[in-house]
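Asks: Sequence first, then the predicted structure:
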Amino acid sequence: MLSNRAIALFIITLLFIPLSSAFMVHSQVGASFPMGISTFPLTGVHYTNQVEGIINISSLSIGQSFFSNGQPFQTGNASLQLNSMVDGLFWAQDVALICQESPNTFGIRMVVNFWNLTGPFTIKVNNGTVTSFQGLGVICYLGPNITVKTPFELGLFMTENSSGISFSFSYNGHNRTYYFVPVTGSFQIGGYSKLNLPNDLEFVWGGPGGGSIVPLSMNSSAAILYEQGGKMVLPRETYSIGFDTGESAEGVSVNADLSSVFSPKVNEVSGTDDPKVLWPVPPSISISQKNSTVNVSVSIDGKVIPNQKVEIESGFPLSPIAESVTDSHGIAVFRNISSSLFVVYYPGNFTLSYSYALSSPVLNSVYSSLQSYYHKLLNFLQSEEYSFKKGLTSFFNNGKYVSPPTTVNYLLLEYIAAISLGVIISALLVKLKT
């Protein structure tokens, strides 16, 4: 069994993952991000009382994590994090710390991190540790252990009510609420937090602590959901990376399966860890015209899409002049189109972005500003890739936080010791499992 001091070292190490790691990791590592699935709308804000991440893991191999300077950290350990902002003022993390014990056996320890972005906490909590770091309040709780074998399904979910926020997990369909924080507020998806970070909802893989990066080899499918109108729904805008946490993973390729446009899936497999927009994505639109008849073909990944509304627009500014619906071959037929200069407009649906196609290169100079929602999301992603690497650095460089008090703070001393002795922590974790 671990000693109380060893447990304290481990808790405090986890406690400061998002901030302590941020100023050193992403200034040195190029393409290293929290990989998985996140959602952040460009227009509007969603407030919800429940968020959830679900993953089905067929196979998983966890390599040796390391710090940004190349220093080895731990072997066979990774974190799977469900993270969400609460009213832009708090940051809630429901974390599964995963330790590989054999090729198909894993120990999972549940961990709660709950951050006050406006200052120290003044509340009392049961069992958890309440402290402050650089002016921010932090609640941390080291939760229960489970042992799983692949394949398995794991769910992480957080629920808020008038009393506070509950942290829960599910394993192969059996749910368990394991911690409660008496802080009220709604999970906010969209807009920016007190720290000027995107209020995304993210379900992502990262290193096991201390700002580490972990290489993974895996085959899984995942989803994030949030409550809307009394039921859990899939988000309409998703990305393959998270924007808030300081942990990151390598070797995970996240891809969208859009074979069912209203029920998309996300597959996480071994491959290149590229940041990308998962959905909505623009379909392929091809135009052919013979005399006054125009055929417009709509497809995605080479598969035709029937029953899709398509419009032809013309003039300046653009206005609709004809409307049709794709048939079973994915073709919308327009008749009596006298002009050869027009724009095809596809309104989009759940996973397919609204998009435009031009009948002639001549129109490019006139309608060069036309852009699909996908491209706007892509522009956001690219800008956040840059700020992800440098924005977290500004937590310290901008002087937003006061230095810790000069009085002796044994929790902070233990934190410093834990970061310095990452290899020892790894050994302690192994002892905990045994």
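Replies: It's in.

Asks: C-alpha from now on. contacts and neighbour counts both.
Replies: Noted.

Asks: how about the helices of the stretch 101-250 of the chain, start to end?
Replies: Here the stretch 101-250 of the chain has no helices by DSSP state H, counting those that start in this stretch.

Asks: Tyr179 and Ser168 touch, don't they?
Replies: Yes - taking contacts as C-alpha atoms under 8 Å, Tyr179 lies within contact range of Ser168: 7.2 Å.

Asks: Which neighbouring elements make contact with the helix ranked longest in the chain?
Replies: For the chain, the longest helix by residue count, based on DSSP state H, is helix 373-391. Applying 3 or more C-alpha pairs under 8 Å, 6 or more residues apart in numbering; DSSP states H and E, we find helix 373-391 packed against strand 277-279.

Asks: And the next helix or strand past the strand it packs on?
Replies: Next helix or strand after strand 277-279 toward the C-terminus (DSSP states H and E): strand 284-290.

Asks: Give me the buried positions along that next one.
Replies: Within strand 284-290, the residues scored as buried using 16 or more other C-alpha atoms under 10 Å are Ser284, Ile285, Ile287.

Asks: just checking, next helix/strand downstream of that strand?
Replies: strand 293-300.

Asks: What helices and strands are in contact with that next one?
Replies: In terms of contacts (3+ C-alpha pairs under 8 Å, 6+ apart), strand 293-300 is packed against strand 284-290, strand 331-334.

Asks: would CSV of those with distance to Asn77 be doable?
Replies: Formatted as CSV, the helices and strands packed on strand 293-300 follow (distance: least, C-alpha to C-alpha, whole Å):
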stretch, distance to Asn77
strand 284-290, 41
strand 331-334, 50
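
Asks: just checking, what's the longest strand in this protein?
Replies: Secondary structure of the chain read by DSSP state E shows that its longest strand is strand 213-228.

Asks: List the buried residues for that strand?
Replies: For strand 213-228, by 16+ other C-alpha under 10 Å, it's 213-227.

Asks: Second structure follows, compare the two:
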Amino acid sequence: MWELREITAALKSGGFGDPARARVADVLAGPGSAGEPRRVDLAADVALAEAVADPLGRGWRPCDLHRMALRREDARVAGLVADAIAAELASRPSAAVPPSWRDQLDRLGSSVWWRPEEPRVSQWAAREGVGRRDTLVQVMRALGSVALLPALPDPPAPARPGTGVNEKMLARVRALLAKAESTSFPEEAEALSAKAQELMSRYSFERALVDSGPGRTGSARRLWLEDPYLTAKSALVMAVASANRCRSVVYPGLGFVVVVGHETDLDIVELLATSLLVQATEAMLAAGRHTHRDGRSRTRSFRHSFLLAYAERIRERLTETDRRCLEQVADERLLPVLARREEEVDELFRELFPEVRTRRYAAGSDAGGWQAGRAAAERARLTVERRAVGPRP
């Protein structure tokens, strides 16, 4: 009979590729298996705990590991990873677990639902109706989904909490953006998005004055993106970040953008970027499929160029909207405060990413896609001259 550590090592060795997983599952679940079922399930619990504890100690957060599992595998595997995170955090002293991590677990709907006297994996298998061999395969898929992750800079929490956008303002902005995403009329979407940006810019300037006292209010967030066209979508997020006084860096291999800024501006970027990604994707799909004269598909190059052009035009429009709002704020204290905040953001960015390389996005290889993307962003232009359509939230 194998020792617990030998079974754990075998499970980890099966984390890479279906053939290896099948061989390990056959050995551990077949006749004359390497260990009795309870011992194997205990080893699976240990392997999963060690697999999530490592990245959690190197800059990854519970929500990040869950998103990575979803990206690499599926919802069932991501659920196993979330359970392993919940178990790992439950084993730590309460003071050693950041409150934000507990909030993330709550949002994931993950909690300690299993009986502590029995192996968690066996209880999971019974709940999901999965056989022993398939359970071990799922465990190894979960191990592979969070394996070989690089260390990430760990963004600091703001020194003064509660400096983001308040819930009342968030509700107003979300309502405007939801209407902008749902309407089929470009003029209405333009007016609603414009009003949202205007509200957020004005609020940001007001908060800058209120939060100008001692203590850091800057931090960073990871905004995850969905396939396909990750590079082009990251350009849109970075455009929104730049227009709202934030710095950003993209991790193309992992699929997220890190945005560095003050809490209020980070809230604004997250809200607006999420909405514009929806609007850009809908506009891109509405542009249809495209082919070369010889019949070969050029849809992918068209859409990639479309999204890059959309991002560039949105950057211009958002920057102009923010500038106009700044001109309308008649408070001589604001410019020095904004300059100091910009210095703080730059300092934090250099601290987190001392070796980052600057990259400029090319115009894209498809001229038609570029022109269509510019036109779509023009229709969704974010200015403050137009009156919002429909009832105010």
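Replies: Cool, got the structure. Quick caveat, the model's predicted, so the values are computed rather than measured.

Asks: Report the TM-score for the pair.
Replies: Put the two chains on top of each other and the TM-score (TM-score structural alignment, normalised by the length of structure 2) is 0.22; 135 aligned residues with a C-alpha RMSD of 6.3 Å.

Asks: picking that back up, next helix or strand past the longest helix of structure 1?
Replies: helix 394-397.

Asks: buried residues in that next one?
Replies: Along helix 394-397 of structure 1, these residues count as buried under the neighbour rule (16+ other C-alpha under 10 Å): Phe395, Phe396.

Asks: which other helices and strands contact it?
Replies: Packing contacts for helix 394-397 of structure 1, counted by 3+ C-alpha pairs under 8 Å, 6+ apart, involve helix 22-25.

Asks: and the next element down the chain from the helix it packs on?
Replies: Immediately after helix 22-25 of structure 1, counting by DSSP H and E, sits strand 35-39.

Asks: How many neighbouring residues does Met68 of structure 2 have?
Replies: If you count neighbours by other C-alpha atoms under 10 Å, Met68 of structure 2 ends up with 19.

Asks: Asp103 of structure 2 versus that one, what's the distance?
Replies: When distance is defined by C-alpha to C-alpha, to the nearest Å, Met68 of structure 2 is 18 Å away from Asp103 of structure 2.

Asks: And Leu318 of structure 2, by the same measure?
Replies: For Leu318 of structure 2, the distance to Asp103 of structure 2 (C-alpha to C-alpha) stands at 31 Å.

Asks: Tell me the one of the buried residues of strand 213-228 of structure 1 nearest Ala78 of structure 1?
Replies: Val214 (6.6 Å; C-alpha to C-alpha).

Asks: Phe73 is in contact with that closest one, correct?
Replies: No - the criterion here is C-alpha under 8 Å, and Val214 of structure 1 misses it with Phe73 at 9.3 Å.

Asks: so what's in contact with the two at the same time?
Replies: Gln64, Ser65, Phe66 (C-alpha atoms under 8 Å, 6 or more residues apart in numbering).

Asks: so which helix or strand takes in the second one?
Replies: When you say that, I think you mean Ser65 of structure 1. Element membership for Ser65 of structure 1, per DSSP H and E: strand 64-66.

Asks: got it, and Leu335 of structure 2?
Replies: helix 334-352.

Asks: Can you list the helices and strands that the top helix by length along structure 2 packs against?
Replies: In terms of residue count, the longest helix belonging to structure 2 (DSSP H) is helix 299-328. Under the contact criterion of 3+ C-alpha pairs under 8 Å, 6+ apart, helix 299-328 of structure 2 touches helix 186-210, helix 230-243, helix 263-286, helix 367-379.

Asks: just so I know, which of the ones you listed lies nearest Ala25 of structure 2?
Replies: Across these, closest to Ala25 of structure 2 is helix 230-243 (C-alpha to C-alpha), at 34.7 Å.

Asks: tell me which strands and helices the closest one is in contact with?
Replies: Looks like helix 230-243 of structure 2 contacts strand 247-251, strand 256-262, helix 263-286, helix 299-328 (3+ C-alpha pairs under 8 Å, 6+ apart).

Asks: would TSV of these with mean neighbour count be doable?
Replies: Listed next are those as TSV, based on neighbours: other C-alpha atoms under 10 Å:
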stretch	mean neighbour count
strand 247-251	20
strand 256-262	25
helix 263-286	20
helix 299-328	22
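
Asks: Neighbours of Phe157 of structure 1, how many?
Replies: Neighbourhood size, Phe157 of structure 1 [other C-alpha under 10 Å]: 25.

Asks: give the contact list for it.
Replies: Contacts of Phe157 of structure 1 by C-alpha under 8 Å, 6+ apart are Gln50, Val51, Glu52, Gly53, Leu82, Asp94, Phe167, Ser168, Phe169.

Asks: one more time with 10 Å, if that's ok
Replies: 50-54, 82-83, 93-95, 166-170, 175-177, 224-226 (C-alpha atoms under 10 Å, 6 or more residues apart in numbering).

Asks: residue ranges for the strands of the stretch 101-250 of structure 1, please.
Replies: Assigned by DSSP state E, counting those that start in this stretch, the strands in the stretch 101-250 of structure 1 fall at 105-116, 129-133, 136-149, 152-160, 165-171, 174-181, 187-189, 201-206, 213-228, 231-233, 238-241, 248-250.

Asks: For Val277 of structure 1, find the nearest of these.
Replies: Per C-alpha to C-alpha, nearest to Val277 of structure 1 of these: strand 238-241, 4.6 Å.

Asks: helices and strands around that closest one, which ones?
Replies: strand 35-39, strand 201-206, strand 252-257, strand 265-270, strand 277-279, helix 373-391 (3 or more C-alpha pairs under 10 Å, 6 or more residues apart in numbering; DSSP states H and E).

Asks: what packs against the third one?
Replies: Where contact means 3+ C-alpha pairs under 10 Å, 6+ apart, strand 252-257 of structure 1 is packed against strand 35-39, strand 213-228, strand 238-241, strand 265-270, strand 277-279.

Asks: let's see 6 Å
Replies: strand 265-270 (3 or more C-alpha pairs under 6 Å, 6 or more residues apart in numbering; DSSP states H and E).

Asks: Name the residues that touch the strand it packs on?
Replies: 217-222, 251-257 (C-alpha atoms under 6 Å, 6 or more residues apart in numbering).

Asks: Kindly indicate which of the residues you listed lies nearest Thr129 of structure 1.
Replies: Using C-alpha to C-alpha, the shortest approach to Thr129 of structure 1 within these belongs to Ala222, at 30.9 Å.

Asks: Brilliant, that's me finished.
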